[in-house]
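# for reference, the sequence and a predicted model appear below.
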Amino acid sequence: MQKLTVVGSVNVDLTAITERLPQPGETIGGGRLRRDAGGKGANQAAAASRLGAEVRMVGAVGDDDDGRWMRSALADAGVDTTHLASVAEATGTALIVVDRDGENQIAVCEGANALVSIDHVDFADDETVLAQLEISLALVTELAARTAGYLAVNAAPAQTLPQEVLDRVDLFIVNETEYALMPELENAPLVAVTYGSKGAALLDHGKPIASAPAVKTTPVNTVGAGDAFCAALTLALREGLSPEAALRTACAVGAAAVADPSSQPALQPLASYVP
């Protein structure tokens, strides 16, 4: 069983499911409201655990009912929450609108995620660490300096990365929009780029080394699909799968996630998605 530490965000997802996404200044009626456990970090931790890894979550939630709910949801997914701190800020919240095709708009209120710390966390030499950019860039930079093992970063939301992060990270994972907004990633040794219905590719210093088609499915909610993809790709590469096989596996996991209404979908062990 692989050991994975996820350092990242934990949010309550408030999702309005509507016929279509609203235009700027427009109000859309007839929506249905969902309230789910979410946050890129928590989503990736839950997905990795359900895929069969031994996962611990490093993050922060508020000392409030939402924080206790998020802690319980992660524990139910099999995630070790020993390093999930309870802090004075309110638990982070994501406001989401999802249309009939599963496309979404998201606004995040970081709350407790601004106070995530790795001060009292030890990282083993053989440990895999997965982070995202819903925590502070200063913390990601500190993580890059302190991680001795394999470091993967889901560089979302897009922002300019310092050179010390670019030099240290073993795997970046972004979507095509984020890749376009972060030209510095063209010089990174390994970048996975997702293209929605067009599949995904692995790039070495900007040059494709593997690609995989998307797995056709009926989309219900795309919010957690990218996070499930991140978890699956990181684990698959660390299992020793070839770049193409790892991409195909991650695309299959993403397709399973997009067919589930939850941001933390039910998943089978990783091996069941390997082509």
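Thanks, I have the structure now. Here the structure is a predicted model, which is why all the values come from computation and not from measurement.

# only C-alpha atoms from now on, for both contacts and neighbour counts.
Fine.

# which strands and helices lie in contact with the longest strand belonging to the chain?
Criterion DSSP state E: the longest strand present in the chain is strand 54-62. Using 3 or more C-alpha pairs under 8 Å, 6 or more residues apart in numbering; DSSP states H and E as the contact test, the elements touching strand 54-62 are strand 3-7, helix 40-50, strand 84-87.

# touching the first one from outside, list them.
Residues outside strand 3-7 that contact it (C-alpha atoms under 8 Å, 6 or more residues apart in numbering) are 41-42, 44-45, 48, 53-59, 127-132.

# if we use 6 Å, what do you get?
The contact list for strand 3-7 (C-alpha atoms under 6 Å, 6 or more residues apart in numbering) reads Ala45, Ala53, Glu54, Val55, Arg56, Met57, Val58, Thr128, Val129, Leu130, Ala131.

# same question, the last one
Counting by C-alpha under 6 Å, 6+ apart, strand 84-87 makes contact with Val58, Gly59, Ala60, Val61, Gly62, Asp63, all of which sit outside it.

# for Thr81, which residues are in contact?
When contacts are counted by C-alpha under 6 Å, 6+ apart, Thr81 is found next to Met57.

# how close does it sit to Asp65?
For Thr81, the distance to Asp65 equals 16 Å [C-alpha to C-alpha, to the nearest Å].

# next: Ile17.
Distance of Ile17 to Asp65, computed by C-alpha to C-alpha: 24 Å.

# which one's more surrounded, those two?
Ile17 (21 against 12; other C-alpha atoms under 10 Å).

# so that one makes contact with Gly31?
Yes: Ile17 is within contact range of Gly31, at 5.2 Å (criterion: C-alpha atoms under 6 Å).

# top of the contacts of strand 3-7 by neighbour count?
Among the contacts of strand 3-7, Ala45 has the most neighbours (other C-alpha under 10 Å), with 36 neighbours.

# comparison target below:
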Amino acid sequence: MAGSVVVVGSINCDSYVEVSEHPKPGETILGLDSSRSSGGKGANQAAAATIFGAPVGMLGAVGQDDDGEFVVGELGKREVDTSHVAVVGEPTGRALVTVDSYGENTVIVLPGANATVTPSSLADREEIIAGADVVVTQGEIPADTIEWLAGVVTGRLVCNLAPVVEVSEETLARFDPLIVNEHEAKDLLRQLGRDGEVSQGGEAERIGWELVERLSELELPSIVVTLGDEGAIWADDTGRAHVPSVPVKVVDTTGAGDCFVGVLAGALADGQSLAEATKLAARAGAFACQVMGAQPSYPKSLADLEAL
């Protein structure tokens, strides 16, 4: 049976506006449609991880508001255990998303209740975290919480450092894997003062390999650099390889990276190698680009991915 996954991270309510093209600074345009869906990197990754049928738990916080009830209810529909999601005085996190006719998006995140996901707020959930086979976290919660998790997790700690927040190199060394896209990889290397000689443009796969080489200098257990529609590159002590994506008609890229992370984490908990998990995750990321929204676009089973 697949192992358990616990996600410690952000929970947002996403407000979408569809536009023909993104407005320029100072420009007012008419939107084409609007909608609401459950989001936040943590919640998205938890929803995606459920396709393996194993227990997936969500630790985070929402507000005492309609948005909080809505997003927790949506996670429940994906069979995510939300019994340990805290309800706090701050409003539920919000993401304001605009999506153009090419499927490209811009996102503004208001952290709200996510800022309350601190080590002290999780102290009584330490046993749950320590008991998980795989723990997933992201940069949308306070950095000191990520540092704390590195000392509490006894299973595998997967970190999607998005956005890039400052953590110690000792904590970085616990990420197995560290998952970043090209921009986040460059930001992390810059933050660590190791960005010299990293190319700033060019073919995505070549840049990806260059970033993997530089990140490998940090002696992390494993690394995954995502490359959008060019797939991803994984690296661990068994080797490294580029995994191509699957061509699809792109409707909306929102949450595709989170789907990648959640499926990869679920695959690792299922006992798959990083190579196998990355291949499946690349298919999942492509799958999620075919429908508007984040969680509504995710596969509901492994059969969905096999049919892609």
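Received the coordinates, thanks. Here the structure is a predicted model, which means the values were calculated and not measured.

# dump the residue contacts of the equivalent of Val258 of the first structure over in the second structure.
Following TM-score structural alignment, the counterpart assigned to Val258 of the first structure within the second structure is Cys289. Contact analysis of Cys289 of the second structure by C-alpha under 6 Å, 6+ apart lists Val250, Val251, Asp252, Thr253.

# give me the mean distance between the longest strand of the first structure and the second structure.
Compared with the second structure after fitting, strand 54-62 of the first structure has a mean deviation of 0.4 Å; criterion: mean C-alpha distance after the TM-score superposition for the first structure.

# quick one: the very next helix or strand once past that strand to helix 40-50, angle?
Next in sequence after strand 54-62 of the first structure, counting helices and strands by DSSP states H and E, comes helix 65-76. Going by axes from the mean of the first three to the mean of the last three C-alpha atoms, to 10 degrees, helix 65-76 of the first structure is angled at 20 degrees with respect to helix 40-50.

# how distant is helix 65-76 of the first structure from the center of its chain?
18 Å (C-alpha atoms, centre = their mean, to the nearest Å).

# once aligned, what mean separation remains between that helix and the second structure?
Looks like 1.1 Å for helix 65-76 of the first structure (mean C-alpha distance after the TM-score superposition for the first structure).

# how big is the angle separating the top helix by length along the first structure from helix 40-50?
If you go by DSSP state H, the first structure has its longest helix at helix 243-258. Using the same axes, to 10 degrees, the direction of helix 243-258 of the first structure lies 110 degrees away from that of helix 40-50.

# now helix 243-258 of the first structure on the second structure. Mean distance?
Mean for helix 243-258 of the first structure is 1.5 Å (mean C-alpha distance after the TM-score superposition for the first structure).

# tell me the gap between that helix and the middle of its chain.
Averaging C-alpha positions (C-alpha atoms, centre = their mean) puts helix 243-258 of the first structure 14 Å from its chain's average.

# excluding covalently adjacent residues, which one is nearest to the residue nearest the centre of the first structure?
Residue closest to the average C-alpha location in the first structure (C-alpha atoms, centre = their mean): Asp227, at 3.3 Å. Nearest non-adjacent residue to Asp227 of the first structure, counting by C-alpha to C-alpha, 6 or more residues apart in numbering: Gln44, 5.0 Å away.

# for Gly8 of the first structure, same thing?
In space, Gly8 of the first structure comes closest to Gly41 once its chain neighbours are excluded; the distance is 4.2 Å by C-alpha to C-alpha, 6+ apart.

# you'd agree that neighbour is up against Ala47?
No: if you go by C-alpha under 6 Å, Gly41 of the first structure and Ala47 don't touch, sitting 9.9 Å apart.

# more neighbours, the two?
Neighbour comparison, Gly41 of the first structure and Ala47: the larger count goes to Ala47, with 34 against 28 (by other C-alpha under 10 Å).

# map that one onto the second structure.
By TM-score structural alignment, Ala47 of the first structure lines up with Ala48 in the second structure.

# and Arg78 of the second structure, how many residues sit next to it?
Arg78 of the second structure: 17 surrounding residues under other C-alpha under 10 Å.

# pull up the gap between Glu184 of the first structure and Thr234 of the first structure, please.
Glu184 of the first structure sits 21 Å away from Thr234 of the first structure, going by C-alpha to C-alpha.

# looking at those two, which is more packed in?
Comparing Glu184 of the first structure with Thr234 by neighbour count (other C-alpha under 10 Å), the higher total belongs to Thr234, at 25 against 16.

# show me what contacts the nearest residue to that one once chain neighbours are set aside?
Distance criterion C-alpha to C-alpha, 6+ apart; nearest residue to Thr234 of the first structure, sequence neighbours excluded, is Ala152 at 7.0 Å. Counting by C-alpha under 6 Å, 6+ apart, Ala152 of the first structure makes contact with Leu130, Asp170, Leu171, Phe172.

# shouldn't Ala152 of the first structure be within a helix?
No: counting by DSSP: H, G, I helix; E, B strand; the rest coil, Ala152 of the first structure is not part of a helix but strand.

# tell me the spacing between the aligned partner of it in the second structure and Ala288 of the second structure.
Using TM-score structural alignment, the equivalent of Ala152 of the first structure in the second structure is Val158. Separation of Val158 of the second structure from Ala288 of the second structure (C-alpha to C-alpha): 20 Å.

# one more: Leu308 of the second structure?
Distance from Leu308 of the second structure to Ala288 of the second structure, counting by C-alpha to C-alpha: 11 Å.

# tell me which of the two has more neighbours.
Taking neighbours as other C-alpha under 10 Å, Leu308 of the second structure and Ala288 compare with Ala288 leading, 29 against 12.

# and after the host helix or strand of Val12 of the first structure, which helix or strand comes next?
Taking DSSP H and E as the definition, Val12 of the first structure sits inside strand 11-17. Counting by DSSP H and E, the next helix or strand C-terminal to strand 11-17 of the first structure is strand 32-38.

# circling back: list the buried residues of the longest helix of the first structure.
Within helix 243-258 of the first structure, the residues that count as buried by 16 or more other C-alpha atoms under 10 Å are 243-258.

# do stretch 293-306 of the second structure as well
Neighbour counts over stretch 293-306 of the second structure (16+ other C-alpha under 10 Å) mark Gly293, Ala294, Gln295, Pro296, Ser297, Tyr298, Pro299, Lys300, Leu305 as buried.

# also stretch 108-125 of the first structure?
For stretch 108-125 of the first structure, a neighbour-count test (16+ other C-alpha under 10 Å) marks Cys109, Glu110, Gly111, Ala112, Asn113, Ala114, Leu115, Val116, Ser117, Ile118 as buried.
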